[in-house]
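Colleague: just a sequence and a predicted model for now, questions to come.
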Amino acid sequence: MAPHPAHPTQDVVTSRREGSVFVITIDHPPVNALGVAVRQGLMAAIEAAEQDPEVQAVLVLGAGRHFIAGADIREFGKPPQPPLLTDVCNRIEACTKPVVAAVQGSALGGGLEVVLAAHYRLALPGAKFALPEVTLGLLPGAGGTQRAPRLMGVEAALDLMLDGKPIGARQAQALGLVDRWVDGTDPVQAGLAYARELAASGAPVRPTRDLRIAVADMPAASQALDAARASLNKKYRGLFSPARIIDAVQAVLDRPFDEGLRLERDYFRQCLDTPQRQALIHTFFAEREAAKVPEAGRAQPRPLDRVGIVGGGTMGAGIAVAMLDAGLPVTMIERDEPSLERGRANVAKVYDSLVKRGRLDAAERDRRLGMWSGATDYQALADADLVVEAVFEDMAVKSAVFAELDRACKPGAVLASNTSYLDIDQLAKTVSRPQDVIGLHFFSPANIMKLLEIVVPDQVADDVVATGFALARRLKKVAVRAGVCDGFIGNRILAVYRLAADYMLADGASPYQIDQAVRGFGFPMGPFQVADLAGGDIGWAARKRRAPTRDPNLRYVPIADRLCERGWFGQKTGRGWYLYPEGGRAGQEDPEVLAIMDEERRKAGAAPRAFTQEDIMRRYMAAMINEAANVVHQGIALRPLDVDVAMLYGFGFPRYRGGPLHYADHVGLDVVLADIRAFAAEDPHFWKPSPLLVELVEQGRHFNDLNQSKQG
């Protein structure tokens, strides 16, 4: 039969009749995002199906690899154009002929709301379903909060909306989200077969709004809502939208569907106006923009099939796991066989833990470990495309490793250092091929932490930088370009705001007050908890290394040194800033630490004063923002957004605050500068306003004004 005449939006939504089935195909590459043309096309196509007397069922599917992977990000922040997705979903649900959604690939956000509005749902292998609006400070705003509980029950729907993570086809069927899971690869044929079956059997329309699964067991539904509310402060502290999601789901039990839809829309508008939503949208775009760097715009990455790692300690093993997880064979080099065996054991320990927790099966563990090989001779790296050095943080040790790599590695191999602080330019000068040397600063644990700082020395080739960013994508990490300086972006800023915390210790605050204030701001841990987790000996070694070049005008607070001199290095020794009895991970306050602090204050002649949580955070954030501004001013970071991404993904800065420089824009740069100048009256050597911060305030501009891409 001839295809049904195409409607005006045929470029993104097409329709045709296959016998008695009206097939609507969304074709809006790359992910069939729900832009205005798609919404218009869906509305028109459903109307056309409704009016065709020969149509007995309607099939909606996506062209390419996805069904609909969410909203069109190009419309973020713009006034919505009609039709609203709510109206489209209502029209699909009101169709008098059965509507089938056949899902391949992703049905995310608004895409899943379209699926929920259909009368019947079919999933193919690889289908993924999610309502991730909570990660952007929003809630499903096209009926998702009202339809999902009616279809799959309150508890499962709350989990889907509050977690925001995707579930697969089989799980979706088990939860009642889809009616059928089919083993096939062609959504058109699978969808047509299901639609024809429904038409032949006279299957009725089945509006989701009329389903009563949510209220079938009211005590269980109420218990799920109570449990979700009880978890708000612990799991979603500082976020606005999770509470509104719970309120919207409550309406499923208490109100008619249309009234619930109106409430959902009101809550959605409330979320739109929150600082959290603005910060989360900034984070969403900043993560994507950070990958746009001049070098990647000028060159293609080098081939990347085999990887070498020098060093099998905690960091080297974590990097190895990250590579193996990405399907890259790894050759590990250690100085002798016992060290090599410990390196392999460190890698195996990670996988054994995953198997024990049910995150990986034993066969997959063995397959990944099978891609690992080890050697004590650098010649084993002769075929490696990239080698990451992960040895002790000492320039002499790393230079010796690079001399071996220079000798053993093939021409064009990328030579990378995982240094956290050391001068990559100096390291590059120790080899005959400085154009191949780059910094790849992983954060511990390297197989888990998302941030990868790609440190760009002066002589590196563009295609090596492009290779670094390609590797990050393959490892599913968020990459940030950093220039060469002590600590690069993240650790350089950390050193300054940690120093501000130490000064507050010297002036009367306790580490426990400071950690509590920082957690209250939204960080998962305070700076002294972090120090105990990382190991106090690491910071102690760095302080001793920097001692000869320390600014004599800056105060030096020796309290941390006093703890380290006693062997109190944190969790690994059972004692640091906190006590960890019997190897526990939850620290307890230590009166002896407070006594040591009092003694050091007496020696310094300091008169302790009280700090409120607001006092603490104003100093902590002012120090962080000021040094972040210096990092941008000096070109260590290309743009303010690169700093925000580094702090969000490497240092636990709360996502709903958008990163330190987005947060500064929100607070007001004039307010931050006024704080810094006020603190400078007490300590002018530490509190020196960044020239960039001063310039922006004088010009009435914001950090966000500097966030234009510098892609070449």
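Modeller: Arrived safely, thanks for sending.

Colleague: can we go C-alpha only for contacts and neighbour counts from here?
Modeller: Fine.

Colleague: any idea which helix or strand comes after the strand or helix carrying H282?
Modeller: If you go by DSSP states H and E, H282 is part of helix 275-289. Next along the chain after helix 275-289, taking DSSP H and E as the criterion, comes helix 294-298.

Colleague: what's the helix holding H282 packed up against?
Modeller: Applying 3 or more Cα pairs under 8 Å, 6 or more residues apart in numbering; DSSP states H and E, one finds that helix 275-289 makes contact with helix 640-650, helix 660-667.

Colleague: any idea how far it is from the chain center?
Modeller: In this view, helix 275-289 has its centroid 11 Å away from the chain centroid, taken as Cα atoms, centre = their mean, to the nearest Å.

Colleague: in it, what counts as buried?
Modeller: 275-284, 286-287, 289 (16 or more other Cα atoms under 10 Å).

Colleague: among the residues you listed, which pair sits farthest apart?
Modeller: P275 and E289 (20.7 Å; Cα to Cα).

Colleague: and the helices in the stretch 251-400 of the chain?
Modeller: 257-272, 275-289, 294-298, 314-325, 337-356, 362-369, 395-408 (DSSP state H, counting those that start in this stretch).

Colleague: deepest of the ones you listed, which one?
Modeller: Ranked by mean neighbour count, the helices of the stretch 251-400 of the chain are led by helix 314-325 with a mean of 24 (mean count of other Cα atoms under 10 Å).

Colleague: and for the one helix or strand I616 maps to, what's in contact with it?
Modeller: Per DSSP H and E, I616 falls inside helix 613-633. Residues from elsewhere that reach helix 613-633 (Cα atoms under 8 Å, 6 or more residues apart in numbering): 489, 493-494, 496-498, 500-501, 504, 513-514, 517-518, 521, 637-640, 643, 660-661, 664, 672, 675-676, 687, 689-693.

Colleague: before we move on, what about stretch 647-661?
Modeller: Residues outside stretch 647-661 that contact it (Cα under 8 Å, 6+ apart) are 137, 238-239, 275-280, 282-283, 443, 449-451, 478, 490, 521-525, 621, 624-625, 628-629, 640-641, 643-645, 663, 703.

Colleague: that older thread, in TSV: the helices and strands packed on helix 275-289, plus distance to Q146 and mean neighbour count.
Modeller: Listed next are the helices and strands packed on helix 275-289 as TSV, based on distance: least, Cα to Cα, whole Å; neighbours: other Cα atoms under 10 Å:
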stretch	distance to Q146	mean neighbour count
helix 640-650	33	27
helix 660-667	33	20
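
Colleague: distance to P125 for the ones you listed - can I get that in a markdown table?
Modeller: Output for the helices and strands packed on helix 275-289, formatted as a markdown table (distance: least, Cα to Cα, whole Å):
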| stretch | distance to P125 |
| --- | --- |
| helix 640-650 | 32 |
| helix 660-667 | 40 |
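
Colleague: show me the contacts of helix 613-633 that map onto helices.
Modeller: Using DSSP state H, the members of the contacts of helix 613-633 that fall in helices are 493-494, 496-498, 500-501, 504, 513-514, 517-518, 521, 640, 643, 660-661, 664, 672, 675-676, 691-693.

Colleague: one more to weigh against that first structure:
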Amino acid sequence: MSQVVGYELRGNIGVITVDNPPVNALGKDVRAGLVAALEQGLADDGAKALVLVGAGRTFIAGADIREFGKPPAEPSLPDVITRYDEADKPVVAALHGTALGGGLEVALGCHYRVAVPGTKVGLPEVKLGLLPGAGGTQRLPRLVGAQKALELIVSGEFVAAPKAAELGIVDEVIEAESPLEAGLQFAEKVTSEKRPLKRVRDQEEKVAADRGNEALFDEFRKGLEKKARNLFSPFKIVDAVKAAVDLPFDEGMQRERELFRECLESPQRAGLVHAFFAERQIGKIPGLAADAKSREIKHVGIIGAGTMGGGIAMNFVNVGIPVTLLEVKQEALDRGLAVIRRNYENSAKKGRLTQAQVEQRMELIRPSLDYGDFADVDLVIEAVFENMDVKKQIFGKLDEVCKPGAVLASNTSTLSIDEIASATKRPEDVVGMHFFSPANVMKLLENVRGEKTSDEVIATVMSVGKKIKKVPVLVGNCYGFVGNRMLHKRGAEAMTLVNEGASPAEADSVLTGLGFPMGQFAMSDLAGIDVGYLIRQERRKAGEDVPASWMDKLYEAGRLGQKTQAGVYRYEEGSRKPIPDPEVDKLIEEFRKEQGITPREISKDELLERQMYIMINEGAKILEEGIAIRASDIDVVWIYGYGFPAYRGGPMFWADQVGLDKILDRVKEFHARFGDAWKPAPLLERLVREGKKFGDL
């Protein structure tokens, strides 16, 4: 008998317990144990019914990620589920915690399902570029109908127990001391009432109702063309659910396996699995003291009630942490609070919040014009514009008013954390917390360690990042850190390409073709032309040789991007769609003449290579300097902060797929043509020389 799955008799009910901490993942030992325990229960004359339950904090949270990429081991999960499905005694799955992916598929193979309150179920395989391959696409439609099954499987959405009961995914939600107690109660009812074996595979009513309804699937595919236009597995999920509707169960299962294998062999699956693991690596910080404890954050101060400050404040009040929001003028404070309220009111209109929740969150924000109100905060985040002198003045004040042990953070996107910290007598408490706009939506949080930032403060900002539902990545201190350092290299190259003859729309189209939601120039319009202008001005003040730019002329003309409906592109009222503008073409043409540039036609390949390969080369330098801990950390930064398509795994993973030797050859060519901006990173050269990839580091 397997050690990870046990069997015992409780009265006249046989209990099968999966005990494979931490999440009862369905590794080969668990699968073998499930079969062995089932056989023992079926052979036990004292057992009138069986209950399947998970030990610990959850039922079965899905596949064992340690088996990803390895050859499949027997018994397969579909075979295990078939054995449960065909059992001649009632089998009740007693759910708690999460029943996800293969875990829910196992439950769907049982004859009955009960759940305790707080349980969540779902089939999230789409997030790994897969589809449920053990009957999920065949059984779920039989319980909820094709439309709802498509919505749930394509979104990977988790469903709370009450909703799962309403949909028919679980038979009952039972208030009980434990999931085992809930399962035993229900099993006793099944045996006493002599209920029949209720096999999901035999429930045809819902799928029969959808049979012949081609419009349902056509409409769903049309919707996917917008929402998932570059993705592979969502469309295969539609095919699999259609098979559940059109084919007998066994044939549908066969079709599901064929489609599952197609997804498994797709490059997108490799990219999404890499992204999945990369996100789980970010919390592992080499060299961080083992006893570094996170400080308790009960009250947060935020300086600046503009777009960034207001968005940052929302993150904290959303999880119940009160915020003191400071501005220098009352009208700026009132304006910022009005924007926050409007955001919450819009969420309430869409049914995401109740009006009571809106008021509750607004009450957690204390407006202030006085730095003295920061005396008791545990964390303060400065979110004013990118000007070093202003930031140093602010941190000098914080040093005076904040209590000992308060974490002092800057939301700077480019400036030196060490220089900001020099304005205080406690540089060990100073750290960067770089949120991304809009801060209440974007998931990335770049936590920037300064030279003297303490391990305790690092542990705190990583912990609080998770608490406010961000993806926190620890990076080192340099101009632009990881994301913006690479972005600005790409931005400079995109500018050069336009100067040489490409249009902004041509330069952007190769990036959207790769899967980015927008290109470099559309992103500039979204962020605000003024943001880039102020950064360039700061660099010029610092003595850097920042070349003249036609983007400066946009700023001078008041074309600040989407906020003014005109930037690099123009925008129609209420629309974010960038429209090429002849006025900008004319401005660029004039700039080329001023600079003595004769425009040329540039191929799509060159447009893509120059924008992407300069990023990869810079990423290699970032790794070499220790600014990023791992190549996969850079991938996480770009997926969650800049919209790099997760199905391509991030820029460094993508580079490994393209081939570092091919990239280096082009980098060397561009170095010869365009100078030191293209100087090959020594790490890139070394990896090519040794036949290695970024993923091997």
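Modeller: Received the coordinates, thanks. Predicted model only: the values in this text are computed from it and were never measured.

Colleague: mean shift between the helix holding I616 of structure 1 and structure 2?
Modeller: For helix 613-633 of structure 1, the mean deviation from structure 2 after alignment is 1.4 Å (mean Cα distance after the TM-score superposition for structure 1).

Colleague: equivalent range in structure 2 for that helix?
Modeller: Counting by TM-score structural alignment, helix 613-633 of structure 1 falls onto residues 604-624 of structure 2.

Colleague: how far is the matching stretch from where the chain is centred?
Modeller: 23 Å.

Colleague: kindly report the same for stretch 390-403 of structure 1.
Modeller: With Cα atoms, centre = their mean, you get 31 Å for stretch 390-403 of structure 1.

Colleague: in structure 2, what range does it match?
Modeller: Using TM-score structural alignment, the match for stretch 390-403 of structure 1 in structure 2 runs over residues 383-396.

Colleague: just to revisit the earlier point, list buried residues within the contacts of helix 613-633 of structure 1.
Modeller: Neighbour counting with 16+ other Cα under 10 Å marks 489, 493-494, 496-498, 500-501, 504, 513-514, 517-518, 521, 637-640, 643, 660-661, 664, 672, 675-676, 687, 689-690, 692-693 as buried within the contacts of helix 613-633 of structure 1.

Colleague: I'd guessed R196 of structure 1 sits against L59; true?
Modeller: No: with contact defined as Cα atoms under 8 Å, R196 of structure 1 does not reach L59; the gap is 9.7 Å.

Colleague: give me the common contacts of these two.
Modeller: The contact sets of R196 of structure 1 and L59 overlap at V21 (Cα under 8 Å, 6+ apart).

Colleague: and the residue nearest to A606 of structure 1 when sequence neighbours are not counted, how many neighbours?
Modeller: Nearest non-adjacent residue to A606 of structure 1, counting by Cα to Cα, 6 or more residues apart in numbering: D507, 6.7 Å away. For D507 of structure 1, the count of nearby residues is 17 (other Cα atoms under 10 Å).

Colleague: and D507 of structure 1? What does it align with in structure 2?
Modeller: In structure 2, D507 of structure 1 lands on E500 (TM-score structural alignment).

Colleague: mind checking which helix or strand the alignment partner in structure 2 of D217 of structure 1 is in?
Modeller: D217 of structure 1 maps onto A209 in structure 2, with residues paired by TM-score structural alignment. Here A209 of structure 2, judged by DSSP H and E, is contained in helix 205-210.

Colleague: so what's K242 of structure 2 up against?
Modeller: Taking Cα under 8 Å, 6+ apart as the criterion, K242 of structure 2 is in contact with 146, 217.

Colleague: distance of it relative to A208 of structure 2?
Modeller: Using Cα to Cα, to the nearest Å, one obtains 11 Å as the distance from K242 of structure 2 to A208 of structure 2.

Colleague: thinking again about what came up before, show me what whatever helix or strand comes next after the helix holding A209 of structure 2 is packed against.
Modeller: Where DSSP H and E defines the elements, the next helix or strand beyond helix 205-210 of structure 2 is helix 214-227. When contacts are defined as 3+ Cα pairs under 8 Å, 6+ apart, helix 214-227 of structure 2 packs onto helix 233-246.

Colleague: could you list the buried residues of the helix it packs on?
Modeller: Buried residues in helix 233-246 of structure 2, counted by 16+ other Cα under 10 Å: 233-246.

Colleague: what range in structure 1 does it sit on?
Modeller: Counting by TM-score structural alignment, helix 233-246 of structure 2 corresponds to 241-254 in structure 1.

Colleague: compared with structure 2, how much does the matching stretch deviate?
Modeller: By mean Cα distance after the TM-score superposition for structure 1, the fitted stretch 241-254 of structure 1 averages 2.0 Å away from its aligned residues in structure 2.

Colleague: distance from that stretch to the middle of the chain?
Modeller: Worked out by Cα atoms, centre = their mean, stretch 241-254 of structure 1 lies 26 Å from the chain centre.

Colleague: show me where the stretch 101-250 of structure 2 has strands.
Modeller: 112-115, 120-122, 159-160, 172-173 (DSSP state E, counting those that start in this stretch).

Colleague: which of those strands sits closest to R201 of structure 2?
Modeller: With Cα to Cα as the yardstick, what comes closest out of the strands of the stretch 101-250 of structure 2 is strand 112-115 (12.4 Å).

Colleague: before we move on, back to that, and the helices of the stretch 251-400 of structure 1 as TSV, adding distance to R655 of structure 1?
Modeller: Listed next are the helices of the stretch 251-400 of structure 1 as TSV, based on distance: least, Cα to Cα, whole Å:
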stretch	distance to R655 of structure 1
helix 257-272	15
helix 275-289	6
helix 294-298	26
helix 314-325	24
helix 337-356	27
helix 362-369	33
helix 395-408	35
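
Colleague: ok, back up a step: in the helix holding A209 of structure 2, what's buried?
Modeller: By neighbour count on 16+ other Cα under 10 Å, the buried set for helix 205-210 of structure 2 is 207-208, 210.

Colleague: one more: stretch 373-390 of structure 1?
Modeller: By 16+ other Cα under 10 Å, the buried positions in stretch 373-390 of structure 1 come out as 374-375, 378, 380-381, 383-390.

Colleague: pull up the aligned stretch in structure 2 for stretch 469-481 of structure 1.
Modeller: By TM-score structural alignment, stretch 469-481 of structure 1 lines up with residues 462-474 in structure 2.
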